[in-house]
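Novice: Here is the input, now give the coordinates:
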Amino acid sequence: MGRHRRLSDWNPEDIAAWESGNSKIARRNLLCTVAGDHVAFSIWSLWSVMTLFMPASMYGFSAGDKLLLGAVATLVGGCARIPYTLGIARFGGRTWTTLSAFVLLIPTVGTIALLANPGLPLWPYVVCAALTGLGGGNYAASLANVNAFYPQRLKGGALAFNAGVGNLGVAVVQLIGLLVLSTAGHEAPYWVCAIYLVLLTLVGIAAALFMDELDHGVELNTMRSIAFDRDTWVVCLLYICTFGSWIGFAFAFGQVLQVNFEASGESVKHASLHAAQIAFVGPLLGSLARIYGGRLADRLGGSRVTLGVLGGMILGAGLLVGISTIDDAHAGTTSSTLVGSVIGFVALFILAGMGNGSLFKLIPSIFEARSRSLDASDAERRHWSRAMSGSLIGICSAVGALGGVGINLALRQSYLTTGTETPAYWIFLASYVVAAILTWLMYVRRPATAAPSSNPLADPQHEAKSASTVRV
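Specialist: The predicted model follows:
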């Protein structure tokens, strides 16, 4: 359907070609990729909204059961990211974006069927939540696609724009859920899913009509070799603390709010409505902050912005620990502590979004700097840098999403063992401290320079071990 155009010898670093028309091609593909990513994120986080339509009296599920649905969706989304990154490299951005949009029609229809039949056991909901997790795989594929289209000088802003607008899908589906919940109540949750049946069809058709195919340079061998790189593990941890926090809080924030509203004495119906009225704010501001974080990193450097963000997240997590400890001492939630908890969460959303945007600048910068020491032509250096950074984006986005799993499981276990969120908040705080220390040691202070490999393009794993870590 539509045109089938595979671009050969794409060189975004050619300024003359970029200004004469390549920028328009890249922008068109970026917009289509962002649209697909946006809707996919909405489907990925669909159950964080649907649980607000599932009162325990009707469906029989506890807060822990609902957090389990979010954890399963997040886990599958993380695991799907490496195959999706390889899929877009194998089939091209146009074909893969089209197929991945149409595949998500299956769990969307399944969600309608499950909500229309309360009283079923938990496992069908878990299976459906797992299928919605495929929407999380689109994220890594879209990042690899945008990374290949844009020049180094614009990667931070382009990748952050893709991630920021794409991640807005979480806030938008929560807003749609709020609209349905405030008008039709618990009686018509299927309207949320029906809207996304239309949107998935539209973005799939748009991808088929307007996108192009491009050699992304991402191969399985490259991903295997980079898995042993020291930077891979450090960046993955940073991604867990930034994007993992963002997506984990996006899934859990509404449920935590609902529990706290009920603890303050509100009825289940009013607690659900008030939680929905607030829950979308965090993902919305975090998504917008991601765009700003990427642009700020283009000016100041990805490492400096990331370190500053992690310092702020330490303070935000410390605020949550203090407030939750006060609630534990009083055996209940007051209006003042509830407001403070919302402020702490929103601050973490914004900072996590900014940190995720700055990492999009940090990752390509690491390999662009390394490529300068390679004994190769400019074209070979560009291909190597694109392949390595695209592979790392796929790996760290997969591992980083597991941070969202950890957040949901930590909160679930915290509720089961103590009845409060305090132990989980302590875990979050410790993780941010470790990530800040590693950022300072690896990327902010000036490290020593190592000798380059004699033939790095023939053995990317050897080069990854021997090349220097530069300040980025």
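
Novice: okay, CA-based contacts and neighbour counts for the rest of this
Specialist: Noted.

Novice: And the strands in the protein?
Specialist: Taking DSSP state E as the test, the strands found in the chain are 6-7, 213-214.

Novice: who wins for proximity to residue 380 among those strands?
Specialist: Of all the strands of the chain, it is strand 213-214 that lies closest to residue 380, at 16.6 Å by Cα to Cα.

Novice: Point out the other elements, helices or strands, that that closest one touches.
Specialist: strand 6-7, helix 93-103 (3 or more Cα pairs under 8 Å, 6 or more residues apart in numbering; DSSP states H and E).

Novice: what does that strand contact?
Specialist: Under the criterion Cα atoms under 8 Å, 6 or more residues apart in numbering, residues 4-8, 10, 91-95, 148 lie in contact with strand 213-214.

Novice: switch the cut-off to 10 Å
Specialist: Defining contact as Cα atoms under 10 Å, 6 or more residues apart in numbering, one finds that strand 213-214 is touched by 4-10, 29, 88-96, 145, 148-149.

Novice: so which of the strands of the chain is the most packed in?
Specialist: Most buried of the strands of the chain by mean neighbour count (mean count of other Cα atoms under 10 Å) is strand 213-214; its value is a mean of 22.

Novice: Next, the second sequence, to be compared with the first:
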Amino acid sequence: MAAPTTVTTPARPDARPGAIDRPGRWIDRWEPENPAFWAGGGRRVARRNLVISVFAEFLGFCVWALWSIVVPQLPAAGFAFSTDQMFWLIAVPSLVGATLRIPYTLAVPVFGGRNWTMVSAGLLLIPTLTMAFVVQRPDTSFGVMLAVAALAGFGGGNFASSMANISFFFPEKEKGAALGWNAAGGNIGTAAVQLAVPLVITAGAGVALQRAGLMFVPFVVLAVILAWRFMDNLSAAKADPRTFVVAVKEPHTWIISFLYIGTFGSFIGFSGAFPTLLAGQFPEVSLSLAFLGALVGSVTRPLGGILADRVGGAVVTVCCYAMMIAGALGAISALGSHSFGLFFASFLVLFVATGVGNGSVYRMIPAAFRVAGAGRDLAATAKAAAGCIGIAGAVGAFGGFLIPRGFAMSTSMTGSLVAALWVFVGAYAVMAVVTWAVYARRGTAMRAARV
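Specialist: Got it, this is the predicted structure:
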């Protein structure tokens, strides 16, 4: 009896870049570093995936920030929660979103970028629909409301998986720009939701708070359909969990994560709390202005990377902490004089500084690890830096929980926001000193390398 013949599929060097190789839109051949492959169609496929990824991540940030603009409207809808409870509703989505970031990152190579985008976008229907249900019932207990608010954390996890997925599509020379667009598109979702929700829920008579959740349902469905129809899975997308293990052992991972709490954590925390702060301190002012804080924080993020490339990320980061101290001190002064103009301007300074700082701290990571890993295996150094990016992103997001809770504790214990702002001033001063001492001090290898 003849032995069975084994059929081997030949390599396809002439295959069209981005051609679908298997059902489920799986692409087996993906070579973005090959100039001919990239110019012959690879760039087009990558950009198509990027556009849909930005849209899905934008919705993720919208849902993540949804409670930030809904909470100040709860009293008008008949809810009687305390100030502390309202800040809990703002803070818990950030806590859940930060916790989900690392597992969401690892989900992309397991399920495929297209497949996970469909799943992660579809999961946004849960927080939006449950919110629409509970905000119509003023007798809903605080525990139930807190659980529903926690579901918005699904949107925070989307950022990590979206960034991981897009990083596999682009060559190294274009990866920074692609990830920058992806991040900026997501961050703007925070501003968009704070602009759109007040307009939608007050259209017509009364306050129809359920519209805040329902308005996103068709967009979420559209994102799932677009991902199913136009995105791709890459067989070459492989994640190595060992990168996190390597990064955990590196002290710079934890130093940079600490610094990122001050920048990205402050951006998320202030974005979440700002509408409630305005409503509590200046009830005569329209909440429609609240979106400007998140907007300027989002659009200035690329500026941080640009400045860091020119003068060094550590120098820019120290300057950002100085600006944040000035902004917090301005807000303290404004509360003393009840000056809305000064309060609003001071928070815009805070938002600009956090946005620029987000870009500069992320720029510091590869540079710091190159210096720290001098004389060691380049591949191991690159793995550690990659793991640090994931860990810092997750740890930094916990600031979105700490800042609203800081305001809540300050209000409960002192009846004012001032104590929390002084704590933030102290924290930013410590972070500035740490940044200078470790990365920007003259005569050190880090300073010489313009980390």
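
Novice: Give me the TM-score for these two chains.
Specialist: For these two chains in superposition, a TM-score of 0.87 is obtained (TM-score structural alignment, normalised by the length of the second structure); 429 aligned residues with a Cα RMSD of 2.7 Å.

Novice: re earlier: and residue 68 of the first structure, which of the helices and strands packed on strand 213-214 of the first structure is closest to it?
Specialist: helix 93-103 (23.1 Å).

Novice: which part of the second structure lines up with the closest one?
Specialist: Aligned by TM-score structural alignment, helix 93-103 of the first structure falls on residues 113-123 of the second structure.

Novice: list the buried ones in the matching stretch?
Specialist: 113-118, 120-123 (16 or more other Cα atoms under 10 Å).

Novice: ok, which pair from those residues is furthest apart?
Specialist: Pairwise over those, using Cα to Cα, the maximum falls at 113 and 123, 15.2 Å.

Novice: How about residue 471 of the first structure, nearest residue that isn't a chain neighbour?
Specialist: residue 443 (5.4 Å; Cα to Cα, 6 or more residues apart in numbering).

Novice: counterpart of the one you found in the second structure?
Specialist: Residue 443 of the first structure maps onto residue 439 in the second structure, by TM-score structural alignment.

Novice: ok, that match to residue 284 of the second structure distance?
Specialist: 45 Å (Cα to Cα, to the nearest Å).

Novice: the more surrounded of those two?
Specialist: The residue with more neighbours, out of residue 439 of the second structure and residue 284, is residue 439; 24 against 10, by other Cα atoms under 10 Å.

Novice: and of the helices and strands packed on strand 213-214 of the first structure, who's closest to residue 230 of the first structure?
Specialist: Taking these one by one with Cα to Cα, helix 93-103 is closest: 29.4 Å.

Novice: The closest one against the second structure, how far on average?
Specialist: With mean Cα distance after the TM-score superposition for the first structure, helix 93-103 of the first structure departs from the second structure by a mean of 1.0 Å once superposed.

Novice: just to revisit the earlier point, can you add distance to residue 268 of the first structure and give the strands of the first structure back as JSON lines?
Specialist: Below are the strands of the first structure laid out as JSON lines (distance: least, Cα to Cα, whole Å):
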{"stretch": "strand 6-7", "distance to residue 268 of the first structure": "54"}
{"stretch": "strand 213-214", "distance to residue 268 of the first structure": "50"}
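
Novice: so which of those comes closest to residue 288 of the first structure?
Specialist: Nearest to residue 288 of the first structure, of the strands of the first structure and by Cα to Cα, is strand 213-214 at 28.1 Å.

Novice: Map residue 430 of the second structure onto the first structure.
Specialist: In the first structure, residue 430 of the second structure lands on residue 434 (TM-score structural alignment).

Novice: Go ahead and confirm that match touches residue 238.
Specialist: Yes. Residue 434 of the first structure is in contact with residue 238 according to Cα atoms under 10 Å; the separation is 9.4 Å.

Novice: who's more crowded, the two?
Specialist: residue 238 (27 against 14).

Novice: Nearest spatial neighbour of the residue nearest to the spatial centre of the first structure, chain-adjacent residues omitted?
Specialist: Geometric centre of the first structure, nearest residue: residue 243, 5.0 Å, by Cα atoms, centre = their mean. For residue 243 of the first structure, ignoring the flanking residues on the chain, the nearest one in space by Cα to Cα, 6+ apart is residue 356 at 5.6 Å.

Novice: From residue 162 of the first structure, how far off is the one you found?
Specialist: 12 Å.

Novice: surely the residue nearest to the centre of the first structure meets residue 354?
Specialist: Yes. Using Cα under 10 Å, residue 243 of the first structure is in contact with residue 354, at 9.4 Å.

Novice: Give me the common contacts of the two.
Specialist: By Cα under 10 Å, 6+ apart, the residues touching both residue 243 of the first structure and residue 354 are 286, 290.

Novice: quick check: longest helix of the second structure.
Specialist: Assignment by DSSP state H gives helix 340-372 as the longest helix of the second structure.

Novice: got the buried residues for that one?
Specialist: Buried, per 16+ other Cα under 10 Å, within helix 340-372 of the second structure: 340, 342-372.

Novice: how about residue 41 of the first structure, what's its partner in the second structure?
Specialist: Checking TM-score structural alignment: residue 41 of the first structure goes with residue 61.

Novice: what's near enough to touch its match?
Specialist: 152-159, 185-193.

Novice: Now do the same for residue 255 of the second structure: its match in the first structure.
Specialist: Alignment note (TM-score structural alignment): residue 255 of the second structure maps to residue 234 of the first structure.

Novice: contacting residues around the closest residue to its match other than its chain neighbours?
Specialist: Among residues not flanking residue 234 of the first structure along the chain, residue 438 sits closest, at 7.2 Å (Cα to Cα, 6+ apart). Residues near residue 438 of the first structure by Cα under 10 Å, 6+ apart: 234-235, 237-238, 307, 432, 444.

Novice: Redo these as a markdown table? Include distance to residue 399 of the first structure.
Specialist: Shown next, in a markdown table, are these (distance: Cα to Cα, whole Å):
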| residue | distance to residue 399 of the first structure |
| --- | --- |
| 234 | 11 |
| 235 | 10 |
| 237 | 8 |
| 238 | 10 |
| 307 | 20 |
| 432 | 16 |
| 444 | 23 |
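
Novice: Out of the residues you listed, grab the one that's most surrounded.
Specialist: Going by other Cα under 10 Å, residue 238 tops the contacts of residue 438 of the first structure with 27 neighbours.

Novice: OK, contacts around that one?
Specialist: 232, 244, 306-307, 310, 355-356, 359, 396, 400, 431-432, 434-436, 438-439.

Novice: Touching, residue 150 of the first structure and residue 30? I think so.
Specialist: Yes. Judged on Cα under 10 Å, residue 150 of the first structure makes contact with residue 30 at a distance of 9.3 Å.
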